[in-house]
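Visitor: below: sequence and its predicted model.
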Amino acid sequence: MVQLPEARDLAPRLAVGAFILDSGLTLLRADAATAEGVHGMAQVAYPFLEKIPAEQFTRLLACSELAVGGALLAPFVPTRLAGLALTGFSGGLVGLYLRTPGMRKPGSLRPTQNGIPLAKDVWMLGIGLGFLGAASRRRRAAAARHRRATLSRRRRCWCRG
């Protein structure tokens, strides 16, 4: 049975999903200069990306954004699974922010003017982590209800003194 997202998860899923989907659609239509710029920034933070051509990297990034954005917008995708995708994706972007020179003020995590567009990825990481923890809160609440019910039954038993 497919469990639809809870009402509290809808707003962040729609907002972040639409944002990432739009970014993916924009990157999918990127010209060669844009692809070189995106690839150049990414390979500064992640040197192993030098082996991948700029156009191929940009296309893979665009497809990844489309997949993550689509997963967030699709109501039949469980929130924890969408959160896992968002956490992985935004974790890579936060790494890009932390590793790229000039994005942060010296000795600080605070962004420079150039780093503000990348600093927003911290919010997406937080939302993704929140989605991952959502189900475990429900399980803890169910376990607490079970413990209370079990304890109250023990108190009512005449044989336990």
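Guide: Structure's in. What do you need?
Visitor: from here on, contacts and neighbour counts on C-alpha atoms
Guide: OK.
Visitor: look up how far Arg104 lies from Cys63.
Guide: 28 Å (C-alpha to C-alpha, to the nearest Å).
Visitor: which of the two has more neighbours?
Guide: Arg104 (21 against 17; other C-alpha atoms under 10 Å).
Visitor: contacts only, for the more buried one.
Guide: 97-98, 110-112, 115 (C-alpha atoms under 8 Å, 6 or more residues apart in numbering).
Visitor: next secondary structure element downstream of the helix or strand harbouring Ala11?
Guide: Assessed by DSSP states H and E, Ala11 sits inside helix 7-28. The helix or strand immediately downstream of helix 7-28 is helix 32-45, counting by DSSP H and E.
Visitor: quick one: buried residues of that next one?
Guide: 35-36, 38-40, 42-43, 45 (16 or more other C-alpha atoms under 10 Å).
Visitor: then stretch 60-75?
Guide: So stretch 60-75, judged by 16+ other C-alpha under 10 Å, has buried residues 61-75.
Visitor: hold the first one in mind and look at this next one:
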Amino acid sequence: MKLTHAPLRLSTGAFILNSGLGKRTLEGEAATAVHGMAVGAIPQLRQLPADRFAKLLSRGEIALGAALLAPFVPSLLAGLGLAAFGAGLVQLYLKTPGMREPHSLKPTQAGIGLAKDVWLVGAGLTLVLDSLTHRRRP
């Protein structure tokens, strides 16, 4: 990991790891609510029971957060994971009714929480592009 990637990886990694740790105990109505939002954006997730989905989401966030924090994980790989995760959240924002003003990308008050996740896509792509374009000096 390049030193210049550290602030980006530490801030996003700690945030996502904390989110995943907070979801470890999701059950019942809370798991159903999270699952319901996800199914609205990705209908195929309907095949998973809500409790199982919540556990997988938690584990995925923990794994991604840990990968971003671990200096031995290449920034290219960590960036790809971060960009994919962020893209999933942006898809949730775009497909969930009531998150955007009609015929617009502008978020409603309810959508601000998801709309801001576009920064995760940008951060992930920054890590990927910098990794692909960085020339190592001999």
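Guide: Perfect, thanks for sending it. Values in this document were obtained by computation on a predicted structure and should not be read as measured data.
Visitor: got a winner among the contacts of Arg104 of the first structure for most neighbours?
Guide: Busiest of the contacts of Arg104 of the first structure [other C-alpha under 10 Å] is Tyr97, holding 26 neighbours.
Visitor: what does it correspond to in the second structure?
Guide: Correspondence of Tyr97 of the first structure to the second structure, assessed by TM-score structural alignment: Tyr93.
Visitor: again, but for Met124 of the first structure
Guide: Match for Met124 of the first structure (TM-score structural alignment): Leu120.
Visitor: so that match makes contact with Leu82?
Guide: Yes - with contact defined as C-alpha atoms under 8 Å, Leu120 of the second structure counts as touching Leu82 (6.4 Å).
Visitor: next one: the residue most central in space within the first structure from Pro5 of the first structure, what distance?
Guide: With distances taken as C-alpha atoms, centre = their mean, Leu86 lies nearest the centre of the first structure, 2.3 Å away. Leu86 of the first structure sits 15 Å away from Pro5 of the first structure, going by C-alpha to C-alpha.
Visitor: likewise for Pro53 of the first structure?
Guide: 38 Å.
Visitor: just want to know which of those two has more residues nearby.
Guide: Of the pair Pro53 of the first structure and Pro5, Pro5 is the one with more neighbours under other C-alpha under 10 Å, namely 16 against 12.
Visitor: that one against Leu81, yeah?
Guide: No - assessed by C-alpha under 8 Å, Pro5 of the first structure is found out of contact with Leu81, at 11.2 Å.
Visitor: that older thread, who's in contact with the residue nearest to the centre of the first structure?
Guide: Applying C-alpha under 8 Å, 6+ apart, the residues near Leu86 of the first structure are 68, 124-125, 128.
Visitor: can these go into a markdown table with extra columns for distance to Arg140 of the first structure and secondary structure?
Guide: As requested, those are exported to a markdown table (distance: C-alpha to C-alpha, whole Å; DSSP: H, G, I helix; E, B strand; the rest coil):
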| residue | distance to Arg140 of the first structure | secondary structure |
| --- | --- | --- |
| Val68 | 28 | helix |
| Met124 | 25 | helix |
| Leu125 | 23 | helix |
| Gly128 | 20 | helix |
